[in-house]
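1. 3D, please:
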Amino acid sequence: MIQNPVLPGFNPDPSFIRVGDDYYLATSTFEWYPGVQIHHSRDLVNWTLVSRPLRRKAQLDMRGNPDSCGIWAPCLSHADGKFWLVYTDVKRLEGSFKDAYNYIVTCDTIDGEWSDPIYVNASGFDPSLFHDDDGRKYFINMRWNHRGSGTGGNPKNDSFDGIILQEWDPVKGLMGPVVDLWQGTDLGLGEAPHLFKRNGYYYLTIAEGGTGYDHAVSLARSRSITGPYETHPDKHVLTARFNPESPLQRVGHGQYVEAADGSHWHSFLCGRPLPEGRYCPMGRETGLARVEWRDDWLYLEGGGFVPPMTIPMPAEKKPDLPVVHDFTMADLPMDYQWLRTPEPERLFKLTGQALRLTGRESMGSWFEQALVARRQEHHHYRAKCVVEADPQTWQQAAGLATYYNRHKFHMALVSHEEGRKMLVVCSCLGDWQTTKLTYHGRYEMPQSGPVTIGVEVRGASQQFTLNGAAVGPELDAKIITDEGGKGEHASFTGAFVGMFAHDVTGQGWTADFSRFGYWPG
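-> Sure thing, here's the model as predicted:
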C-alpha cells in the first residue's frame, strides 16, 4: 500500500507528473546543493531518487542566500520530447522585497545533463510552465507586491498579489500581456500555481494559507486560459486545517495527475508533528492522495479534506533499512547534500578510504560550510560517524551535527582545548537576538586514532555519544524543527544530520570521515 508520506524527510512542494508508465516527483531543496530532488516510481508506492538536476555553477550559485531561501517550488513537465524544469532562486526572505529569479532548464532524459538556465522573470516565486494543446506555452507565477506588509514571520499580508500568466516562447521569451488569473480564496497567501486541462476546462490549483497549519490546496476553473476563473464549491481540495488531530498536518501545495489506469491522484506536502507539540523535525514532506471527479470538480476520494495515511495498492512497500557508507566509492552517494556552493571541491573530496572535509567557515556562515549531511526521515533514529582529526587549536573542529539552519543546531566536535584533543558539545538554540553558542561541556577523549561520534534522536530529545558512551546532557531536539526559534513561517526546510568541519583560522585544515550510518527507529 501507499504509506504517507511517500517521500519522508525534507521534501516539500511536490510537482507531480506522469510520462507513460513512469511517475516523477520534483521537490524543493532551498539552500541545499545540488538543487531540486526528482524521485521516480512505477507503482506510486516505492520511490527512488534519480536526479538532482541543478549541479553546475551556471545553473545555480546560492552563496550568500539566507536560510530558507534558494530553490523554491520547482515545476516539472514533459513536452516536445523532453523534460522541462522551472525553478526559483530566492535571494531574500524577510522584509518587503523577495528578489526571486525564475529560470527554465531542459533535458532529454530525467537523469541526464540538464541545460544551462533560461532566465524568465523575477516578478514573484513558485512559477510553473503550462504546455497547451495547440503547442503554445504559458508561464504562471504568484506576483510579489513589495509595497505590501512584507513577511518577517507574519503569514497574513498583502504582498501576495494574486496569480499571473504570460505566454512564453523558448526563443522569444515572454510575449503579450500579463494576465491576472485569480486572487485565490479568502484564506489568502496564494502561491504555487499549476494549470492543467480536462473536459474543456482549464483548472488552476494553488497553495494557500502559508507554510504552516492553515495550508491548503485550492482550486478554480475556467473555459478560457485567461479566465475568468470560478472558485471550487468547497474552496479547497486538500487541507488539514479543520482536523488538528490528524497525524498529517500542514497539508497543501501539490499537483494533479491521471494515472495510467485512469485513476486520479494529487500530490501534497505535509508535516508530521511530534507528539510533544506542533514541532515538525522532518519539515514538509511529500504525500499522495487519491482524488475523484464530481460535476467537473476535483474532490478527495471518499470526501473530506485530509488525505489518509495509507492507501491500498497492489504493490508492496519496501521497508526502511539502515544506510551505512564507508566512503570508498568514487562519488558522494545521493543520500548527502551540502550547503549553497557549486564548488564542493573546496569543501570535501573522496580519498578512496575516507570522506575528507576541508574546514572552512563556521556553522553560522551563508557562504562556505563544510557540512555534508542527509535528511532526518524518522522521529526516532540513530546516526554515527567515524572521524579521525588532529586539530591544533580551538579554532579547528570536526564531528557530528544535527542541523536545521545556522541558528538551530547541535554539535559534538573534536577540537583542541587546554593543550589536548577534547570533545566539545555545543548548540545554537534558535535565539535570533544574540545567535551565541551554548556550550554544554568539554569531555576527555582518546588523543590518537579515529573515534566514533553518534547521536540518538527520540522525538523531542537527543543525546550524543562518544565511542558508544553517552556524552553531554540530553538536548532539546525540538530546536531542530520548522517551528523551533521564530516559528513555522520564519523557516520551512527540515532537519539534517551529518559530518561537519570548520577552520576559522582560514588555513583549510582537514579531517577524515571513514564511515557514516543512519539507523531508523
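2. make it CA atoms for all contacts and neighbour counts henceforth
-> Will do.
3. neighbouring contacts of stretch 477-494?
-> Here stretch 477-494 makes contact (C-alpha atoms under 8 Å, 6 or more residues apart in numbering) with 9-10, 12, 29-30, 67-68, 152-155, 210-212, 278-284, 375-376, 402-404, 408-409, 429-432, 457, 459-462, 495.
4. my bad, stretch 31-38
-> Contacts for stretch 31-38 (C-alpha under 8 Å, 6+ apart): 11, 24-29, 49-55, 60, 62, 65-71, 74, 337-342.
5. To compare against the first, here's the next sequence to fold:
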Amino acid sequence: MQIKNPVLSGFHADPSIIRVDDTYYIANSTFEWFPGVRLHESKDLVHWNLLPSPLREVSFLDMKGNASSGGIWAPDLSYADGKFWLVYTDVKVVEGAFKDMTNYLTTAEDIRGPWSKPIKLNGVGFDASLFHDDNGRKYLVQQTWDHREYHHPFDGITLTEFDTNTMKLLPKTARTIFAGTEVKLVEGPHLYKINGYYYLFAAEGGTVFTHQEVVARSKSLDVLSFEVEPNGPFLTNFDTPHSYLQKQGHGALVDTPSGEWYYASLVSRPWHKENESAVDPRGWSTLGRETSIQKVEWDSEGWPRIVGGHGGKTFVEAPKDAILTLTADNHSQHDEFDTPTLDENWNTLRVPFNEEMGSVGNGQLTLIGRGSLSNLHELSLIARRHQTFYFDAQTKVKFEPFSYQQMAGLTNYYNDKHWSFVFITWNEQNGAVIEVAQNNRGVYTSYLKEKAIPIPEGVEYVWFKTKVRKQTYTYEYSFDGTLWQEIPVTLDMSILSDDYVLQSYGGFFTGAFVGLAAVDYTGYETPATFDFFDYHEYGDEK
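-> Purely as a prediction, here's the structure:
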C-alpha cells in the first residue's frame, strides 16, 4: 500500500497524531465550526474513518460571538495512564495585539467518549500540548503570546508542569525552553522523549507558503536548553514551489508497532490562474489546510529526516505492519434527513444544532430563519467541507417569504465576510423570486437584481444546485427536479480560499464549505424545509 497525500482532504488543519496499540488517531482543528475537534482513526495510515467529535455540547465549547477563524486552534491528542487526553484552545480574539484564549483539558477512556467535564488550564498561549514524561510527570507545552508592540508576539515555547493530583498547572514552574529560530513565529509544539533525548517539534514561518517545521533536542527540560537540528528545516515547501504539496509544517510524530516513524502535518494544494505566476503568489488554497503524512528516518547523529527530502512526497510508503482499513472511496454524501440527528459530516457555526435553528428527521430538515450569513451570534446554517476540487451539490427547498429580508437556499461559504448564496426571497415586483448574491470582503452584491427569477404560482418546491469546478463555480435551479436552468453568474472560487482572505483579514484558517441556510432578519422566524441534500464528488482533476 501507499499513502496518497493528502490523507484527510479538505479543511483538516493542525493534525495531532497518536497510536494506541495497532490503531492510529488524528485530531484536527475546527476553529469556529461545531462540533469541536475533528477525529479520525486508521490501522494503515492510508484509509481514515471519521469518529464522533468530542466537543458536542455548549458545556464543552461555547463560541457564540467568536470571530471567524477563532475557536478551536490546534488540539492535542495523547494517550497515557489508560485514557485519552485532549487539550484544546478556544480563541476569542483573532486580530490585533491580543489573542485572548482559554486552554482546556478533557479525558476519556474510549475515543468515542464520554469525555470528562473540561478543566480550565490557562491562557498563556495557543497550540498547547500535553507531554507525558517517562518518569510520570506531565507538562503543558505551548506557544506563548506577547501583546507588547515592542516585542515579537510569538514569545517562544513555554513548558509548565501539570499536577495530576490537583489536575492543575503549577505556574511557578513555567519556563521558556525554546525561543525558535530567526524564521520567527514559533508555534505548534510537540515534545517527545526518544533514546534519552527530549525532541521538540515546532512550526515556524506562519501557516502560509513560508511555513516550516523545525526540530530541536535536549537532554533536559531546562530553560533554553534545546539545540536546533543541523541542515534543517525538518519539513518545508518554501523552497519547493512546484511541488503538488505546499505549506507543510505544523504537525506531530508517531511510530508504528514495528518501529517505523511517520509525521503528520498540515498541507495545502493551491491552484493558480493562467495569467498568474505559479511561484509568487503560489495560488489559492480553496480546500483549506489539509493533512499529509510523510515517512521519517533517523540519521547517524540521531536527528529525524523526511524520507525523500524536506519537501515531502505525494506518494509515501505505508507501514510494513499496516492492517488494511476499510473506508469509503470518496466523500460523496446523500442525506434524506431521516434521522433525528445530523450526519457527522454536517457542521454548524459556533454552537451546536438546536431547536432554535430548527429540526431534522422524518425526511425533512427544517431551518428557522434567523440572522444573515454575516451573523456571529444567531445563524441557521448547516454545512460540510469542500473535499475535492470538482463536485456537484444540490437540494430541494420549500420557503414562503413575504419580505426581501427573508432568504433560504444553498450556499458556498468561507466565513462571515466571504460567501455566496442562491436563494428564494421576495421582491416588490414579482413576489417570490430566486436571487444569487455574494459577500466579498464584506461587500454584498446581488447579481440578478430586477432580473431575479420569478417563482411561478403553484410551485411549492425549488431545487438548487451548485457546480464547483476548481477555479470557478455556478448555480442552477429547477422547478421540477428534472429540467435545470443555469443561472448566468460564474463566481471565482479563489474568494473562498485562505490565501484570498489573508489579504484583508487576520483569520484565514478554515476552508470552503457548502451548505443549507435560512435567513429571516425581520425576526419573524420564517421556516424553510429541505427535503434532501446531495454532494457528489468527481475528484481532484476532471
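6. tm score of chain vs chain?
-> TM-score for the superposed chains, counting by TM-score structural alignment, normalised by the length of structure 1: 0.95, backed by 509 aligned residues with a C-alpha RMSD of 1.6 Å.
7. From the contacts of stretch 477-494 of structure 1, list just the buried residues.
-> If you count burial by 16 or more other C-alpha atoms under 10 Å, the buried members of the contacts of stretch 477-494 of structure 1 come out as 9-10, 12, 29-30, 67-68, 155, 210-212, 278-284, 375-376, 402-404, 408-409, 429-430, 457, 459-460, 462, 495.
8. Strands of the stretch 351-500 of structure 2, residue ranges please.
-> For the stretch 351-500 of structure 2, the strands defined by DSSP state E, counting those that start in this stretch occupy 358-361, 364-368, 380-385, 390-399, 406-415, 418-427, 431-440, 443-446, 453-454, 462-469, 472-478, 485-486, 491-492.
9. Other residues contacting stretch 66-76 of structure 1?
-> Here stretch 66-76 of structure 1 makes contact (C-alpha under 8 Å, 6+ apart) with 12-17, 25-32, 35-36, 62, 83-93, 125-129, 192, 366, 405-406, 491-493.
10. Taking the residues you listed, please make a PyMOL selection of just the buried ones.
-> The PyMOL command for the buried members of the contacts of stretch 66-76 of structure 1 (criterion: 16+ other C-alpha under 10 Å) is given here:
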select buried, resi 12+13+14+15+16+17+25+26+27+28+29+30+31+32+35+36+62+83+84+85+86+87+88+89+90+91+92+93+125+126+127+128+129+192+366+405+406+491+492+493
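11. In structure 2, what residue corresponds to H440 of structure 1?
-> In structure 2, the residue matched to H440 of structure 1 (TM-score structural alignment) is Y447.
12. and what of A216 of structure 1?
-> By TM-score structural alignment, A216 of structure 1 lines up with Q212.
13. next one: L429 of structure 1
-> Using TM-score structural alignment, the equivalent of L429 of structure 1 in structure 2 is N440.
14. Per the alignment, name the residue of structure 1 opposite Y199 of structure 2.
-> So Y199 of structure 2 corresponds to Y203, using TM-score structural alignment.
15. how about T327 of structure 2, what does it touch?
-> 47-49.
16. how much space between it and I293 of structure 2?
-> Applying C-alpha to C-alpha, to the nearest Å, the value for T327 of structure 2 to I293 of structure 2 is 18 Å.
17. got it, and V514 of structure 2?
-> Shown here: V514 of structure 2 relative to I293 of structure 2, a distance of 26 Å by C-alpha to C-alpha.
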